[in-house]
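**Q** Sequence plus the predicted model coming up.
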Amino acid sequence: MPQPIPLKDHEKEKHLVNRRLLACAALVMSLVAVLVGRLYVLQVLQHDQQSAVSENNRVHVLPIPPERGLIFDRNGVVLADNKPSFNLTMTRERAGDSTRVLDSLAQILGLSEDDRHQFDKDLRRGRKPFEPVTLLVGLSEEQIALIAVNQFRLPGLDVEPQFIREYPLAEHFAHSVGYVGRINEKEAKTLDSTAYRGTQSIGKTGIERFYENELHGQVGYEEVETNAQGRVMRVLNHHDPVPGKDIVLSLDAHLQQAAEKALGDRRGAVVVLDPANGDVLAMVSNPAFDPNLFVKGISYKQYSALRDSIDRPLFNRVLRGLYAPGSTVKPEVAIAGLDSGVITPGSRVFDPGYYELPNYDHKYRNWNRSGDGWVDMYSAIMRSNDTYFYDLAHKLGIDRLHDYMAAFGLGQKVSLDMFEEAPGLMPSQAWKRATRRQAWFPGETLILGIGQGYMQVTPLQLAQATSLLASK
């Protein structure tokens, strides 16, 4: 027999539904109250702060790098120029997964692992949000086309027209004008981040480095409005950059080529000075290198070839080459003798082919072993007689000889605007005691009188000393 179906208690169900509706209503009202409270905090209590954050997200200041100043020779020949170039930049905030994008870029362009690692270094450098970072300089037409075709795979990457440095005469002025290169991490920490915003290169050597502040110029900027994806919607404000100052050097390109031709394929250095004012007219260090290799970022293979070459093309022989001057300093030693009153132009010394210090048996040989007989100052200089200058150096003494040679600029820096110059060495008693902890011997003074021994000078110092003689 079937069980009877119980009747529903409609009144009880009604109360249950009402309680549930009240609970839901209370929950909804609570949520609405929380939302209204949060809106009040954001819209009223934090209005100024949130407005500033919103404005910062909407408006960005983008740097406009200045055009670098040009470098000319004394006749107006361009030694360092700027040429238009297409560079690849990345805005990391628009790229999403930047690592994946850069991996895709390296694969599309067939770049090396060194290039890929360089991208990471460039992106790690301190920068402002939404500020583009230059990854590649001087894109070829093929690279531009590959990037355009694969743009959907490369968010945040843009091809932008910019100026890059160019050296029209290439290696002819590599050691004097120098070159610019990418700002590395060490330099980025010391540079004024505001003055160098958007700038990718800096003077590394030569004139480019010494006059960096004048050549760089002042950065400009644009205030732009962007959307949520970082796309520029419109330009709100624009300030043009101030180009760097042009520099005119005392160098003469025609004289430089003549000096190179005279030197030929030999390793060496040539310096030409104007005796009237000390201007450097030509400065050749052979062999040299093409500074344009460093502008875009030289590869490890290329740099290794230059660094490890037996000819040392990166070595500036004019400023850093240290050599014993030999007989080239004999006129300066003669001036020291005349000015100090030790000799007169007619003072004579007998040369049997050697010189002996009093109470010493050692013979200091003249290059002419048979001797030149009686020689005065004029004939000693004409014959480059060693014996005469052995005797003169002994009479002067090391300290007086040191002071006179230093007055000619030997053994010290003489350049005003070439920071790479080595000081060289003009020894003295005090120097030997401090560095060798030994006494100075009389025989060392003799060989110093003919430009030998500890004495080391650069070609520039020797040219300076000769220029002082020529200008009296």
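**A** Cool, got the structure.
**Q** only C-alpha atoms for contact and neighbour calcs from this point on.
**A** Will do.
**Q** Provide the contact partners of the longest strand anywhere in the chain at residue level.
**A** When the chain is parsed with DSSP state E, its longest strand is strand 78-90. Defining contact as CA atoms under 8 Å, 6 or more residues apart in numbering, one finds that strand 78-90 is touched by 67-68, 70-73, 132-140, 156-169, 173, 177.
**Q** And the strands in the stretch 51-200 of the chain?
**A** In the stretch 51-200 of the chain, the strands defined using DSSP state E, counting those that start in this stretch lie at 59-64, 71-72, 78-90, 133-136, 157-166, 180-182.
**Q** How far does the longest one sit from its chain's centre?
**A** Averaging C-alpha coordinates over strand 78-90 and over its chain gives two centres that are 17 Å apart (CA atoms, centre = their mean, to the nearest Å).
**Q** Okay, buried residues for it please.
**A** Residues of strand 78-90 classed as buried: Val78, Leu79, Ala80, Asp81, Asn82, Ser85, Phe86, Asn87, Leu88, Thr89, Met90 (neighbour count, 16 or more other CA atoms under 10 Å).
**Q** and that strand with strand 157-166, angle?
**A** 170 degrees (axes from the mean of the first three to the mean of the last three CA atoms, to 10 degrees).
**Q** measure the spatially most central residue of the chain to Pro291 for me?
**A** In the chain, the centroid-proximal residue (CA atoms, centre = their mean) is Lys204; its distance is 1.2 Å. Between Lys204 and Pro291 the distance is 11 Å, computed by CA to CA, to the nearest Å.
**Q** Overlap in contacts, these two.
**A** In the contact map built from CA under 8 Å, 6+ apart, the residues linked to both Lys204 and Pro291 are Gly178, Tyr179.
**Q** excluding its backbone neighbours, what's nearest the residue nearest to the centre of the chain?
**A** In space, and not counting its chain neighbours, Lys204 is closest to Val180: 5.2 Å by CA to CA, 6 or more residues apart in numbering.
**Q** what about that neighbour, how many residues close to it?
**A** Other residues lying near Val180 total 27 when counted by other CA atoms under 10 Å.
**Q** contacting residues around it?
**A** Contact partners of Val180, counting by CA under 8 Å, 6+ apart, are Arg165, Ser201, Ile202, Gly203, Lys204, Thr205, Glu208, Arg209, Phe294, Val295.
**Q** One more to weigh against that first structure:
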Amino acid sequence: MRKFALRTRYSPQNTHDSDIERFRFRVVIAASVVVLGFAILFARFFYLQVIQHDYYATRAEDNRISLVPIAPNRGVIMDRNGIVLARNYTAFTLEITPSKIENLDAMIEDLGKLVEIESKDRRRFRKLLDESRSFESLPIRTRLSDEEVARFAANRYRFPGVEVKARLFRQYPLGSRASHAIGYINRINKTDLEIIEKNEQAANYRGTDHIGKTGLEQKYEFQLHGETGYEEVEIDAGGHAIRSLSRTPPVSGNNLTLTLDAKLQEITEQAFGDRRGALVAIEPSTGGILALVSTPTFDPNLFVDGIRSDEWDLLNNSPDRPMVNRALNGAYPPGSTFKPFMALAALEIGKRTAGQTISDPGFYNFGGHHFRDDKKGGHGTVDMYKSIVHSCDTYYYMLANDLGIDNIARFMGSLGLGSRSGIDIEGESEGVLPSPEWKRRRFKSREQQKWYAGETISIGIGQGYNAYTPIQLAQAIAVVANDGVFYRPHLVRYITDTKTGEKVLIEPEPLRTLAWKPENIEIIKKAMVGVNKEGTGARAFAGAEYVSGGKTGTAQLFSLKGAEYRAGKLKKELHDHGLFIAFAPADHPKIALAVLVENGGFGSQSAAPIARMVLDYYLLGKLPKGAAKEDDTPEEEN
């Protein structure tokens, strides 16, 4: 019975049924997996083809169509009379389309046998190649000569994918004239890219290789650049261009018309000759810059397509530092050009009257120290008029002590001395307006931070810690000439919109009006007129057909410690700086200026003759016979 029971439980029929059940279960599971898989595929298909249809259709179209940027024509810069200072011209370039060439290196080597290709050209091309797409045309050589164009044209069949194209290049037709004001353009670098992205201009700079680096080219970059155009190009799966579908033309950059007078600028630069220095001339009633000179200068055309290393070394390592904009970046002691401002401060604060006199023995004794006057034996009895006309140091030693450093700093600060003028060029220096507060910020030790009363004495004659830029001095005298109305100096007169032709005037911007008494201003102006009639500027302005006001100045570079200044015994770089400030015509000033001649010696000798040439041309249209020459017998002043 046991054996029968076992046979019944494990019969073949039962085993078969069990296998069938397991098989059916597996089939159900497999079918479920398959159905689920198809459901997932269908869901994904539905998502991609229906829900995401627009997105992927756009991407597919983008893969088929590429936008090739077309760089715009950069805006033109002109002077106040329409003389072109910066423009564009068309030149031939040799260009390669990498996608059409199998062996690029071999092609470039063969091209180099036909047209000269320097190592810098190859480096530039490789950089552009890394940043561009293979179907874009890239320049391997720029500004081909007619002979080179003809030579390539005769051999063009040998170079598929290479062609000659016309491209726009920046040009400064007057060369080095006003280069520190206009600036220059050069290739875009990493820092420039950060600025472009910060200003949300990245899309507009696709296809652009250059950007303004200094001067107006830098300050008005986004006005001058224009709007980039685009060409829609159909490409195949290999990235090769097939055909052009449409074209959106670029919009040229806006044009700048300046307050600058190019002819006045030329005459001023010629007047300096080979001397180092700076001049800033301002229209007092508007703040418009008539001339902005820094010598020596440089040719901005050298930078347009990448300056050669030897040329850069020559500029960068020159002891004359031609790349430094002395008009805006050079800070110098003002010397005796400081005295009219000191006198005006005394009148306004009430520390002096015009008729009040002092007795000048040739020195001022303060704290046991003799502060020497420039004239041995002194100037005798000196009132305010005589102190300016004959530049009496002793008068201003005493005045500085009476005014005190806080009053001096406050008044000079109101004139803009020791602060940026706000001119529309980047990189302006602040200069140094000395005060106890400034000294505490400047020095670390408590002993150095202490302000000594004797330091105020030197400040009074424009020496000591005083250091101002030529544009600050020009601005200060322009404010005096304009009876206390303070305008922001500017170079751009108006901007012309190339789309509409509309001229957007840069309105003169009066920053403030200083509450000076008119009679006090007249006292200072009258004394400055006396400087050019009978004082330290009389020799330079002898025979002038107009009445002008001026003040000479000489800035010492080191302490004489009581010794007499003898230029012949000093190295040239240790000679004093010559300065001159002026305005004209005296009754209704149209121009105010400041001149600096580095190591020029007395201001009456070096700077005043330059000012005379500038005023003669601007007021009378007279052209100078030659550059200013040194006069070895001027009336001395400091």
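**A** Happy to help now that I have it. Given the structure is predicted, the values throughout are model-derived calculations rather than measurements.
**Q** How alike are these chains, TM-score-wise?
**A** For this chain pair, the superposition-based TM-score is 0.84 by TM-score structural alignment, normalised by the length of the first structure; 429 aligned residues with a CA RMSD of 2.6 Å.
**Q** what residue of the second structure takes the place of Asn385 of the first structure?
**A** Asn385 of the first structure maps onto Cys392 of the second structure when the alignment is built from TM-score structural alignment.
**Q** burial of its match, as a residue count?
**A** Neighbours of Cys392 of the second structure under the rule other CA under 10 Å: 27.
**Q** count of neighbours near Arg124 of the second structure?
**A** As a burial measure, the neighbour count of Arg124 of the second structure was computed by other CA under 10 Å and equals 16.
**Q** before we move on, what about the one 10 residues further on?
**A** Neighbours of Ser134 of the second structure under the rule other CA under 10 Å: 19.
**Q** In helices, which of the contacts of Val180 of the first structure appear?
**A** Using DSSP state H, the subset of the contacts of Val180 of the first structure located in helices is Glu208, Arg209, Phe294, Val295.
**Q** And the last one, how far from Tyr179 of the first structure?
**A** So that's Val295 of the first structure. 7 Å.
**Q** Just want to know which of those two has more residues nearby.
**A** Comparing Val295 of the first structure with Tyr179 by neighbour count (other CA under 10 Å), the higher total belongs to Tyr179, at 27 against 20.
**Q** if I line the two up, what does that one land on in the second structure?
**A** Under TM-score structural alignment, Tyr179 of the first structure pairs with Tyr184 in the second structure.
**Q** Is its match in contact with Lys219, as I believe?
**A** No: in terms of CA atoms under 8 Å, Tyr184 of the second structure does not count as a neighbour of Lys219; the distance is 10.9 Å.
**Q** of the contacts of strand 78-90 of the first structure, buried ones?
**A** Applying 16+ other CA under 10 Å to the contacts of strand 78-90 of the first structure flags 67-68, 70-73, 132-139, 156-159, 162-169, 173, 177 as buried.
**Q** Please pull up the equivalent of the residue nearest to the centre of the first structure in the second structure.
**A** Under the alignment (TM-score structural alignment), Lys204 of the first structure pairs with Lys213 of the second structure.
**Q** Pretty sure Ile182 is one of the things its match touches, is it not?
**A** No: with contact defined as CA under 8 Å, Lys213 of the second structure and Ile182 do not form a contacting pair (10.2 Å).
**Q** how far away is Glu332 of the first structure from Ala25 of the first structure?
**A** 106 Å.
**Q** Looking at these two now, which is surrounded by more residues?
**A** Glu332 (21 against 12).
**Q** Which element, helix or strand, includes that one?
**A** Taking DSSP states H and E as the definition, Glu332 of the first structure sits inside helix 330-340.
**Q** Output the strands of the stretch 51-200 of the first structure in a markdown table, with distance to Pro287 of the first structure appended to each entry.
**A** Below are these laid out as a markdown table (distance: least, CA to CA, whole Å):
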| stretch | distance to Pro287 of the first structure |
| --- | --- |
| strand 59-64 | 38 |
| strand 71-72 | 22 |
| strand 78-90 | 18 |
| strand 133-136 | 30 |
| strand 157-166 | 20 |
| strand 180-182 | 20 |
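**Q** Determine which of these approaches Asn237 of the first structure most closely.
**A** Counting by CA to CA, Asn237 of the first structure lies closest to strand 59-64 out of these; the figure is 9.1 Å.
**Q** so the closest one aligns onto which residues of the second structure?
**A** Per the alignment by TM-score structural alignment, strand 59-64 of the first structure matches residues 65-70 in the second structure.
**Q** Mean deviation, that stretch versus the first structure?
**A** The superposed stretch 65-70 of the second structure is, by mean CA distance after the TM-score superposition for the first structure, a mean 1.2 Å from where its aligned residues fall in the first structure.
**Q** Now do the shared contacts for Tyr184 and Lys219 of the second structure.
**A** Counting by CA under 8 Å, 6+ apart, the common neighbours of Tyr184 of the second structure and Lys219 are Gly212.
**Q** Asp424 of the second structure matches what in the first structure?
**A** If you follow Asp424 of the second structure across to the first structure using TM-score structural alignment, you land on Asp417.
**Q** Tell me how far the closest residue to its match other than its chain neighbours lies from Ser309 of the first structure.
**A** With CA to CA, 6+ apart as the criterion, Asp417 of the first structure has its nearest non-adjacent residue at 6.3 Å, and that residue is Phe210. Shown here: Phe210 of the first structure relative to Ser309 of the first structure, a distance of 27 Å by CA to CA.
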